[in-house]
Structures are given as structure tokens and as C-alpha cells.
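> okay, structure incoming, though there's no sequence with it:
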């Protein structure tokens, strides 16, 4: 299209409207306390998931969710709401640091350049963001409050009786020692096995391991001193408080499974002078425990391993150290293990059972030890078959299934005093027996692990902590933000020492203390950004009480009314943000119990080849190219017209072109070209009352459907209805101005540039963006006339329009007197006229 005249001059008016919105701050949202704030209006907080500003900029998959929230935000604003629709940047992260390692350029420079690219692209699409609220996690003032929130966790513990976070000052007042307090802080130090990458110079989350290994980086397992967050204390609340949220059930289930609540018992097994405790959800199967498995990292392994097995055990432990938790767990299909030479005692029958180590058992889950019941556990069964270990049936299936590998409830067999009991009763009886003999106890356990919060890289928030004489201390609030110093180079040393250790003058303080040199993960800033948007320029608090009260107001537990983003954040980001919010709630800093009330996940947009868009596949579509060729409104409209928002959809440039033709039809209803090639007002547009009832009905059907569909986020069907309305205007001999403006009003959130331009050229004074949303007239939807099909001898010959309440004689007369029907029955005798009310007329003639 670039080599010929465009079907409407979007390249002229789109930048002009964007400049006007910027200059007039059209979408600025006042806060409580501002002179123009109207407290009588209801609030609507709509939020896009925080984008990471990469060097490659946006591709056309990114604006899908942004367009959806923009449409809703624009509509809500015109429906009388104070709409908060902000944008900012999750700007710390490993990619910027890797670029710094390669080039020596400070990550801040790279990040600033990337943000500028993203912002330019977003503005070119006409999104109605309040840019006065723009934030970046790397801004010093933002870092200040991220560090302040971390110190809230550091200075708190979880009160088990009240089920909430409380200040550790309460414990100090009770005379607790420092060691006792440090052992219960929500932010604590722990030596944990982690995924360490020597060439990246940092720890990686389990979810990051495969990505960076695929890029050629080394990742190995090793124990390191790490800062952890005690998210496990909130496990039950994180499950229970999901229910009132308007989230997809699949996402709720993912979170619940990730947290992994299970009820069962802890059982103590004597082992060479030690007691090994295992957790099991099926204590009724204890009589079938024929061996035990310890994690290779279990502290007892070196003590219990016999001399004959030492070499094999040591070699196996070394091999396991290089594997991630994912490789050892869900991805581990081939069972492996080594016998330690030791034997434990099964507490229910006194039998000696062999103790193995295997990589599918990990210290981070439960106690790092399991009792293996191969008859009734698939993993244990595979392991037992491979290593020829005993398999003893202790559950009889309720049906005729094979008992080997059977995991469902049944009846206890070969289980001593449990024999004949159904599973539920057997569980209760064995737990009572264990507790009465001090051999175990009831317990609820969660799969969720405490949050490993340390990174060794440079480009992250420094921990606001110092160390002296082996103890850690909080940096005073008045000294925040604590910013990382510049470095001469950003290359990792290959050792686990964090990069910040290179800045000796920064690390070593005059009083002999040293700064913590780990940095926070990228998750830190994205845990609370939705709060800062509410009050981004407040230097006295992370959010004012007034702003938090207003934007978090309402009768729902969640603060953000609508949160839109990809499913890739289904567990970690959403779980972490919920955890931080609950701590802030417990400490009295926020009034809502949850951050996000309604969650919608947009579907992935694939390349034209049907594959996920990526540079390596060469199928990435740059929105700049689409805007240049077809305009921002065409891109916006196509993103919404492709199908339901939640579905996965392939990109199609032909589809963009089709939507562009629709917008051109809207333009040509209003304007026509004169001999000089100039666009002038169409002679069809007339400022007259609408006398065409059918046209009036279509217009008000469109107002009603688009309003309803926006509320339901059914954007594709709303667009279809607006196409129907446009076709009605195109075929009309006269286009009443008021009715055409009604179409512009409802099309405006989808195609804001085009509609504002047409509206202004047709004499509109105020912008559509500032105009009240139209309301449909129910009376206009009432149908006074109906269309009936007319058949002759069963074959369609014509259609007639009659009054809805016309009697049969009138219907018959009208049908018999159309030109087409007369032609068909000429010279024939009409034998019968059959009228099917509301549907058809069939004339029988021969």
C-alpha cells in the first residue's frame, strides 16, 4: 500500500491526535487531594501486566492485552468512572546485565534506551495511558520503596495464633534473643542448594534454567548462603483467599497445585542412631513400606553410608549436583539411585528396610526423605522394579483393578491391625496409633517452598542490610534508597561472590560493618507496582492512605478491578504479589486482602506460519511496520477482531488489510473525494431526524451490543456489529448525522484516531474521549414490521415486509401481488396459500 494513495489519511491525523492527547493530558487521572478530583465518581482500576523493556521492542503479540484494557478504560471513563490506567517498566533484569558484560555499557543506559523504544511504540498505538503515573522499577525513588517493603518483611514474623504477620518488636519486648528472632523473620538467611551459573555470575530460578542452558550457559547445583522469604507461612491463606477472586478456574487450580496442600502424617523411622522423619499422605500403607529413599543432599547420608558403598554414593551425589530441581523431578523419567548400605526400621512392624539415595527426592520438598511403598505409588513402583526391591500389596482395590501401582482408596490388607478397614478409617487409626506411641503425628504439609530471594548479579535492588560481627542489621529508612555503585566492569568472576563485592569502598563501611552484596530478583519490583501507580510521586509513603483507600475501595477483596496479561505469570508473579500484599495488609499498610480482583489471560498471537513469534524463526511482526502500512487503528481493531481474547490466534496481514477496508468504509460514509483529490463532507450526511426505522433499529442495536460486549470483553463480536451498522449507513440514501455520530461514539475506544478525526471534521466540538457514552433507546429496538419469505410451490421467489400484527388476509394479498410472485403464477390457478406466522408464505399453484 505504501506505493499508492492510502484509502484514508491515517498517516496524517493519527500522529496529530496522539500529540493532542499528550499536550492536553487527556487521560490524566486525578488523585484524592487534587483540585480536579471528583470523589463522587466510582473508580475503575484497569491494569496491564508490567512489561520488561527489551532491546528488540514490541512485536504485534504485545498490544493484544494493551488494546483490550484501553478499550475498556476509554469506555469506563466515558461512562462516568475515574479510570486508573497506567503504564510503567519492570526494568531490572538479567538481559540488560548481559549486554553490559558484552559492551561495558552501564545497564541503566541500555534500560533507558529500551524504555524509550517501548514508550514510542505504545504512544504510536494511541493507548490512553496516564503517562504522569509512569514508573520504572529502576527509578531511585521506586527502589527506595521496594527496599522499604523488604524491610517490612525483615522486621516481621508470622504469628501462628493470629495467622498473620506482626512486627518482631513484639518479640523483642517479650525478651526473645536475637537468634530466636532471626529464626522466625519473614526475611531470613539460609544456606540452600541453588542453580548457580558461573558464566552468568548469578543464581537462577528453576524456571530460568532451561532458557539459559539453551543459550549455552553453564548451570550447576551448589549450596549458597541466600536470603529467603517465608512465603510458606501464608500457604493456607494463599489457597483459601483465592475463592472470592474472579480468576479463570484453571489459574486458580495452578496456584493451588503449586502450593500443594496435603494432609497426612509424619512418621519416625529409626536409622543407625538417628531418627529420620518422613511425611506421607497415605500412612495407611505403612506396612507396605519396603525401602526408604533419602535426598542425595540429606545430612545423614555421609554418616550412614557404609564403606563398601561410599565410592558409589559419592559419585552419585556429584552427578546430582549438576541437575536442576525440574530435571530431578517432573522431567526425570529414568529412575536412578544408589544403595547406602544402611537399613532403617519400619515402626509398624519392626522390619529392616534398605536406605537408598535417589535424585527424585529433594531436600526442598518435605523432609528430604520418603518411605517407599512400591505397590501403591507409581514412582516407587518403577524404582522397585528397576532395582529389584520388594513390592508388598497393602491396599485391595474397590473394583477389579490390578493392585500393583494402585493409588486410589480401597481396603487395607496385609496390614496387621488395619486389615479390613477402608482407607479413610485406616488412615485415622494408624495416625492415632503413631501418636499414642510417639512414633509420629498428624500433619498438614505444603509443596510450596520458601522463596529464594537472592541474586548475585549487579542489575537489581541492593539489599538494605549490613553485617557486623556475624549479625545482619537493617539500613535506616532515612538512608534509603541504597543504590548500587558504578563498576569498572560487569563480568562475573566465576565464583559465587556477588558482583557488588568488587566495589570495596561501597561494601566496607567506616564503622567496620559491611554491606550485603546480594541483590534482589526481578520479581521484587513487580510485586507491588500496582500500588505505586496509585500515588507515584509520593515521597513520604509508598502510597498515601487517601489514594490507597480510594483506589482500593469497594466491596471486593482485590484492589485492581481488572488485570490482563499472559498465562506465563500464572503462578510465580501472581503468587509473589499476593504474598507481599497480604504482609502489607497484616501490618496495616493496605485495606484490601488481595491485589487483583479480576484476572483475564489473553491468548498468544502466533506468527503467520502458526509458530510462536521469535527472532530465531524469523516470524516476528513489528507493529511499527503495521502502523506505517495500515495505521494504528487498523492494528488495534485487527488485534481485537481475530477472535475471542483468550484464544491462541495466528497473525495475518490479509486480516489487517480487511479491517483497514472496514475503517475506510466508515471514512467514506462521512467523506468523498472532490476533483482535486481532497476529502470533503459527503452529501449523504445530513443533520436531519432519522425517518428510516430499520436504520434507527440497527444503530440502537449497535449501541446496546457494543456496550454489552465491551463489558463482557467480547470485542470481536462488537466489531462485527459495528460492521453491520456501517453497511447500513453505506447503503442508505441519507445518513442522519446524529445516528452516524452514535456509531463514532461506540467505535471510538477501538479506533480512537479515526473516530475523533471524523467527529471533528463533521463539526464536533468536544472530543469523543471527553463525551458521555451513548445510551440505546429501547423503543427503537421494538420491531413494528417483519420480513417474510414468499415461496411458490416450495421454492423461494421473493420476500415481503408487513406489519408485525398484520392479519392473514393482508399477508396473503401482499405476497400474491409482488412482481416476482405474479410472474411465477401467471396463467396458473392458485390452489392454496399457506401462511406460517412470522416466517413464510407458501403459494401452491398449477
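Okay, I see it. Computed from a predicted structure; not experimentally measured.

> CA only for contacts and neighbour counts going forward, please
Will do.

> what are the ranges of the helices in the stretch 301-450 of the chain?
301-304, 310-321, 325-328, 378-387, 423-436 (DSSP state H, counting those that start in this stretch).

> out of the ones you listed, flag the one nearest residue 769.
Among the helices of the stretch 301-450 of the chain, the nearest to residue 769 by C-alpha to C-alpha is helix 325-328 (49.8 Å).

> buried residues in the closest one?
Buried residues in helix 325-328, counted by 16 or more other C-alpha atoms under 10 Å: 325, 327, 328.

> here's the one I want to compare it with:
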């Protein structure tokens, strides 16, 4: 008996009509909405999150829909498995991305960005995404950035925020400071403009205080290896030693009793090195041009040359100075330091390839065993001494190039003959005994520059008072609201547009009542996104940033999906802020994202999508023509979700036809027992799809469902209801509107995502009774045969010899050997 009436049987699949109906019903019934009480009482919570978008364009492109859909499928899958899934969405609407778009459009961002948010919202709603729109956040809304400013104040109170002058990356196009992580290949990651170096007074977060924990905790996270590796490399742990090179005042005697005099010499030049074993080969030192000791160590005779070189170096950008392949330049200061190992005076130079932001801003130069030092020594005629020799090498043989391999120490006093690996520790301990060295762990990571000399961001909640100095804005006076200003364009002065508005920045000091001035820089947009996941469940609360009970119930995030371009910046900053808030006692956990997966990228017809190529795919027209369910399924079918795929118009019809066949199969299904072959395939398919969804292998899950449907409809057979009802549940994460409609037509009153549960499988029934054997004759495939699983070699051989396709290749010949791979292959060697 048919499960549907005749009208339904003949009804064809019309995606637009189905999707409009179910999107309206989801909204009316609040299928995806959570109240505060429901969040508190959830018994099996699952926080499913996708990185929220920048509304910095006219709308979402298909690559965005690809990313969001993959996260949504996982959330719907978990919901069908019985989890109570909280899946919010918001907009990372502050920052240079959005402001640059506003500048390009010639519209004030305070007017333009809300329009973009509205446009993005409509597109996301049409995509059939399971978002709780009642818990949306917009980083530009005062109700949100009040708490971003609160986070800043907590870090300030904990001593993790400080203002200092430092060399910074400056984008002359965006007219703002960039964090190191925002410079890619020497270019601004937002606008591809070459970056410069400037010295500015900036606010920094002391993320370096957490370098060790940030690195160590990576071992505990369920993250993809590429993401973990990116963070490991950026944090950059190095084991070595900090050595002290006293500045020579009068000439130090070259004898064994010089150590006391050396220790009395102040000040000293401190260097971090991973090769303390080579200290005997340090023949000169190099300071960064900005090093504070340069002025003190420079002689009167060299001061003019040093000052001119420092001026030239300061005009370069940091990225250019980091290049290792450029011509080495430098100037001698006229001063000397004392090598703590040899007791010899060695000249002190300055050179632009040494940077204050790395190590101590000074290096001991060992030209015999460092390529950069070797090039510099050759350029300026400085001594090159071998202190490490490889197997069979002469200790006194001249070096044609720096030797960086393993070996034993030579020309190193009492340590001669010692292997490099052992000597690193021993030499460090020897110098430590004289008070001139100590073991040290160093990190590549630098403090996070958060000041931005732009308009479009949350004002930093700090005041400056002549009497009181730096004064944090009292928490009960938050938010410090961003005013509407017409002249919001940045300039090359390095001063924020807000500094042009005295009526805004003049205020009263909350400590003494005198005149004060507001900080006119705004904070980096990465601070907005470093804590937003904490706010989502607590958007109902205006009096606190995150409700303690709800936060303990739902956090940390169970599954987080986003772009791997944020593997360093966003994820690292979010981890730091979470750790800091944990240490202050505000939250109970120190890692924000239990599991993270990066999605792949979508290209169009083999090329990266870009406006210049004119190949950006806007999803709206495709959804209008094919339906959101088809586009969702097609995007997931393009390739492995974590790799991406090639969007081609010609491929869309395949997923559409598949969904249409599912529709027709359900509406024409009948109540009768399952055939054995269909039942086996059903259990095998449920097993396959379940396992694939857990690891985000969406393309193979879809392929498995397509294959299953072929079995269900083989030879034009009428499908059983028991065969198609599980299929509706399997397809629901991919095509939720279609699944809802078919679930209702199957006679169910509630939403499939409320009433249904993910289908289960019987592992024994999932195993097919037969397998396909490849039959070869002399190594060439001559037939493919279905045989009983577990068939013995002799029986498989007899079955193959009886097959007419095989017989024609062995006729008149003798089978001399049989090669048998159980349940897979039979090769008959004839002659």
C-alpha cells in the first residue's frame, strides 16, 4: 500500500516552493532557537560553531556558502544523533576589511556596514542553515563591544596590556599598524601593499607570557596537523643560552685571571644563541641599529657614520630587513666587547639584518659556522675562525664557506675534541659558572600589537590625565561609544581620525576630576573575534559578558570550522585571551576550541575566484534556479571538504537529479518487507555515511547514498518504505528542506530534526554476502565476478575456469600457477 495519496505520488519536486515553506515554518516554530532557560537545562549540549564572516563585500560568494554548509551539515548530523545543538552566527563587522570596503564605496562604514549585515543575513537564511538567529552578535554594536572593551580592561588589570614605543609594521595604503601575522611576503595581507617600518607608541598584549603554554597545549587539541604545525612554527620555541659580552672599557688583559674583571665590566651586551658551543668562534658582534646600547658604545670618530646608517635603516620596512638573501650592509661603532670564552676584545658593529624584535637585538657573530655571518665577515674583512670540524677535517684548514654540520669542537680551549651535541650544555654551564651565561628557552612569538590608527573599530578604553597618567575607563562607564564622524578617512600621519575630534576625546578624569584625553586609537579587529564564542550563548544578558552557568554548560566549543588562513592569527589570539580569562578566574577552561577543522577552497572552472577575473560565483541565482538543497549537496560533492573543489555549472544537475530521485522514491514507496540485498545495502550505507560524516568526508557520503538509491531502484523496482525512510534521515543534513517535506509526507507530525534520530546499522548485516573478484590471466584483467565472501581458493579457481570470458584466454593452455588474494583477486598463470 502506498504511503502517500495519488496527488502526492504525481507531484514533482519544486525546490523553491518546498524551501520557502520550511524556512517559514522553522522561523514560526523556533526550531533552532534557544532560550536562556533551555541553555541552562540542556542535558546533552553540543556547541557547533563556524567562523563568523566579515561583511566587507556586497554579499557572500559561493565559497562562503561552501564553508558554512559544511559546518551546518555536521551540526545537523549531531542533532539527529540526539545532541542538543547550539549553532549561532554573527558578523565580524569592525576592522580594516569592512572599512576599506566602505572607503571604496565612498559611504561611511556606520551607514554601509549595517546594510551589508542585512544582505548577508538574507543570503544565510536562504541557505537553509540551522542558525539560532536570536543569539546573533554584531561586533560593531555597542552592546557587544562594551564587553570587548571589558576584555581589554581585564588584560590591563592583569598586567597583560601595556603601551610602549616599538618598531611596527605600517601599511601606507591602509594607513595603520599591522601585527606581524598580518604581513604576508612583505605585503599587507588585506591590500597587498608593501609594508614599511615605523616607530610608534602602541598598545601591546603580552601574549609572549603565554608562549610556553600555547605551544604545550597544542598536544592536547583535536586539530588538524597542518593547523597545529602552523602555530608551532609561529610560536617558534628555541633551546639555547643567553650569553653576556661585557663592553670593553679599558683594554682587558688576555689571561686566565680576566674573568673577575670581565664580570665587573658593565654594561654587557646580552645575546641569545642556539649554538653556545661556537662561542670561541665569535669574532665580532652585531647590534640592531635601534639597540639602546648603540649610542653608548659608539666612539666620537664613528658617531656620524653610525647616525647616518641608523637613519637609513629606520626608513626600511621590517620585512625587507628580514630577508636573508640581500647584500649585507653595516657600520662599525668603534667600540669593542669582550668574548667571554676567549677573553679577546672583538669589534661591535650595527647592521640592519639584526632586529630588536628577535632575541635580544644583538648577536654574537660566528662567521665560520653561520652563513649570514660568513657573508658579512667577507664583505668587511673580519676574521673567520673554525671551531667545529667534521669527520677527518683539519682544525686549521681555511673555510671556503660556513660549516653548519655536525662534528667536534676545535680551537675551543679545554673543550677541543668534544662532540657538538654534548658541548652545547657543557660550554653553557662553564660560562654560567663565571656569571656570563645561562640556559634559556626563547620564542619567535612577539607581543600582539593591538592599536589601530583607524576609525572603524572599538575605541580603546583608556584615558590620559596629566595628573594621574594612564587611567582605565571605569567598567560602569562602558561602552566608550564610537562616534559618527564624516571625516573618517585615515591619513599617513600615524594618528587616528578620532584624534581630529576634540569634542570627542576631551573628557574628565574619573580619578581626580581634572581634564583628560581619550585614547584615539581603536583596537585590532582580532580582539573582537578573540572572545565572541563566549558571548553567543549569553546575548540575552546585558549586565555581564557571559553567564557563568550557561558558559560552564556549553563551553568550550565542541566543533569549530573555519579557514586555514586564520590558523595563526585568530586561533592563536583566541587561545591567548581564553587562557588569560581562565587565569583571572572568569571562565573554567583554558582552550576555547576542543576540535578544529579547516575547510578547503572553491575555485571556478579551474581558476581562483576573483572580481578581476569576473568569475566570482554569487550563490543567489543558483539557489533561485536549483534550490538551496541542491547547491548544498553539489558543493559537498565537489571533493573532500577539507580540500575544496572546482565549481562547474555543468555539474549541478547531478545532485539535483539525485534529490529528485529521492523525492520520487519516497512518494512512490510501498509497505512491504525489504529484500535481502536491499537490506544489506541499507545497513552498509548507514555505516558508511555515519563514519564519513564524523570525519567530514561529505563527498564520499553522498556517493554512498547515490549508490544505495541505485540498488533501491534497480531495474525500475518500486522502493519499500523501510528502504527510503532511513535514506531521508541520511540525506537530511545535506538537504534539510527536502528531508522535512518528505518526512512530513511519510506521515510524521514533528520536524525531522526534532522527532527523528540518526538511523542505526547492524554491523553483521552491513557485510555483503558476496564480493567482486578480479580475475586475471597472466596478470591481465579478463573478468570481474561476484563470488561468495570467504570462498576457498579451489572453489574460486573452478568458478573462474567455468566463466566464458576467462575460458577464451586459456583455451588450449595449461594453468601452471594460481595467485589468490582472498575476497579480492585470482590470477591464473597459463602457458
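Yep, it's here. From a predicted model like this one, the values you see are computed outputs, not experimental measurements.

> so which of the helices of the stretch 301-450 of the first structure gets nearest residue 462 of the first structure?
Here helix 325-328 is closest among the helices of the stretch 301-450 of the first structure (C-alpha to C-alpha), at 26.8 Å.

> nearest to residue 669 of the first structure, of the helices of the stretch 301-450 of the first structure?
Comparing the helices of the stretch 301-450 of the first structure by C-alpha to C-alpha, helix 325-328 comes nearest, at 59.2 Å.

> if we can go back for a sec, nearest to residue 543 of the first structure, of the helices of the stretch 301-450 of the first structure?
helix 325-328 (38.1 Å).

> what about residue 835 of the first structure, helix or strand, and which?
For residue 835 of the first structure, the element it lies in under DSSP states H and E is strand 830-836.

> if we can go back for a sec, show me which of the buried residues of helix 325-328 of the first structure is closest to residue 501 of the first structure.
Taking C-alpha to C-alpha as the measure, residue 501 of the first structure lies nearest residue 325 of those, at 28.4 Å.

> would you list the helices of the stretch 301-450 of the first structure in TSV and tack on distance to residue 336 of the first structure?
Listed next are the helices of the stretch 301-450 of the first structure as TSV, based on distance: least, C-alpha to C-alpha, whole Å:
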stretch	distance to residue 336 of the first structure
helix 301-304	16
helix 310-321	9
helix 325-328	10
helix 378-387	8
helix 423-436	30
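
> all strands of the stretch 401-550 of the first structure, in order?
In the stretch 401-550 of the first structure, the strands defined using DSSP state E, counting those that start in this stretch lie at 410-412, 440-446, 451-452, 465-468, 471-474, 514-515.

> so the longest one matches what in the second structure?
Spelled out, that is strand 440-446 of the first structure. Aligning strand 440-446 of the first structure against the second structure (TM-score structural alignment) gives residues 437-443.

> if you count neighbours, what's buried in that stretch?
So, applying 16+ other C-alpha under 10 Å, buried residues of stretch 437-443 of the second structure: 437, 438, 439, 442, 443.

> can you list contacts of that stretch?
For stretch 437-443 of the second structure, contacts defined as C-alpha atoms under 8 Å, 6 or more residues apart in numbering pick out 208, 211, 235-244, 272, 359, 428-429, 431-432.

> could you flag which of the residues you listed are buried?
Judged by 16+ other C-alpha under 10 Å, buried ones among these: 208, 211, 235, 237, 240-244, 272, 359, 428-429, 431-432.

> tell me the two of the residues you listed that are most distant?
Counting by C-alpha to C-alpha, the most remote pair of these is 235 and 431, 27.8 Å apart.

> that older thread, what's the mean deviation for the match of strand 440-446 of the first structure versus the first structure?
For stretch 437-443 of the second structure, the mean deviation from the first structure after alignment is 2.4 Å (mean C-alpha distance after the TM-score superposition for the first structure).

> could you tell me how far that stretch lies from the centre of the chain?
Computed by C-alpha atoms, centre = their mean, to the nearest Å, the chain-centroid distance of stretch 437-443 of the second structure equals 29 Å.

> what's the answer for stretch 686-701 of the first structure, then?
With C-alpha atoms, centre = their mean, you get 43 Å for stretch 686-701 of the first structure.

> try stretch 70-87 of the second structure
22 Å.

> that one corresponds to what range in the first structure?
Going by TM-score structural alignment: stretch 70-87 of the second structure matches residues 68-85.

> residue range in the second structure corresponding to the helix or strand residue 270 of the first structure falls within, please.
Element membership for residue 270 of the first structure (DSSP H and E) is strand 261-271. With TM-score structural alignment applied, strand 261-271 of the first structure matches the range 237-247 in the second structure.

> contacts only, for the one residue sitting closest to the centre of the second structure.
By C-alpha atoms, centre = their mean, the second structure has its centre lying nearest to residue 567, at 1.8 Å. Going by C-alpha under 8 Å, 6+ apart, residue 567 of the second structure touches 227, 228, 230, 231.

> overlap between the residues you listed and the first structure?
Of the contacts of residue 567 of the second structure, the ones still in contact in the first structure (both residues aligned by TM-score structural alignment, their matches' C-alpha atoms under 8 Å) are 227, 230, 231.

> looking at the helices of the stretch 301-450 of the first structure, spot the one closest to residue 193 of the first structure.
helix 310-321 (8.7 Å).

> would you mind getting the average deviation of the closest one from the second structure?
Mean for helix 310-321 of the first structure is 3.4 Å (mean C-alpha distance after the TM-score superposition for the first structure).

> next, the buried residues of that helix.
Within helix 310-321 of the first structure, the residues that qualify as buried are 310, 313, 316, 317, 320, 321, counting by 16+ other C-alpha under 10 Å.

> what's the most distant pair in these?
310 and 321 (16.6 Å).

> max-length helix in the first structure?
In the first structure, taking DSSP state H as the definition, the longest helix is helix 693-712.

> quick one: residue 610 of the second structure and residue 616 touch, right?
Yes. Counting by C-alpha atoms under 8 Å, residue 610 of the second structure touches residue 616, with 5.5 Å between them.

> residue ranges of the helices in the stretch 101-250 of the second structure, please?
Going by DSSP H, counting those that start in this stretch, the stretch 101-250 of the second structure shows helices at 109-126, 142-157, 211-216, 225-235.

> pick the most deeply packed of these.
Ranked by mean neighbour count, the helices of the stretch 101-250 of the second structure are led by helix 142-157 with a mean of 20 (mean count of other C-alpha atoms under 10 Å).

> what's it packed up against?
When contacts are defined as 3 or more C-alpha pairs under 8 Å, 6 or more residues apart in numbering; DSSP states H and E, helix 142-157 of the second structure packs onto strand 161-171, helix 525-528.
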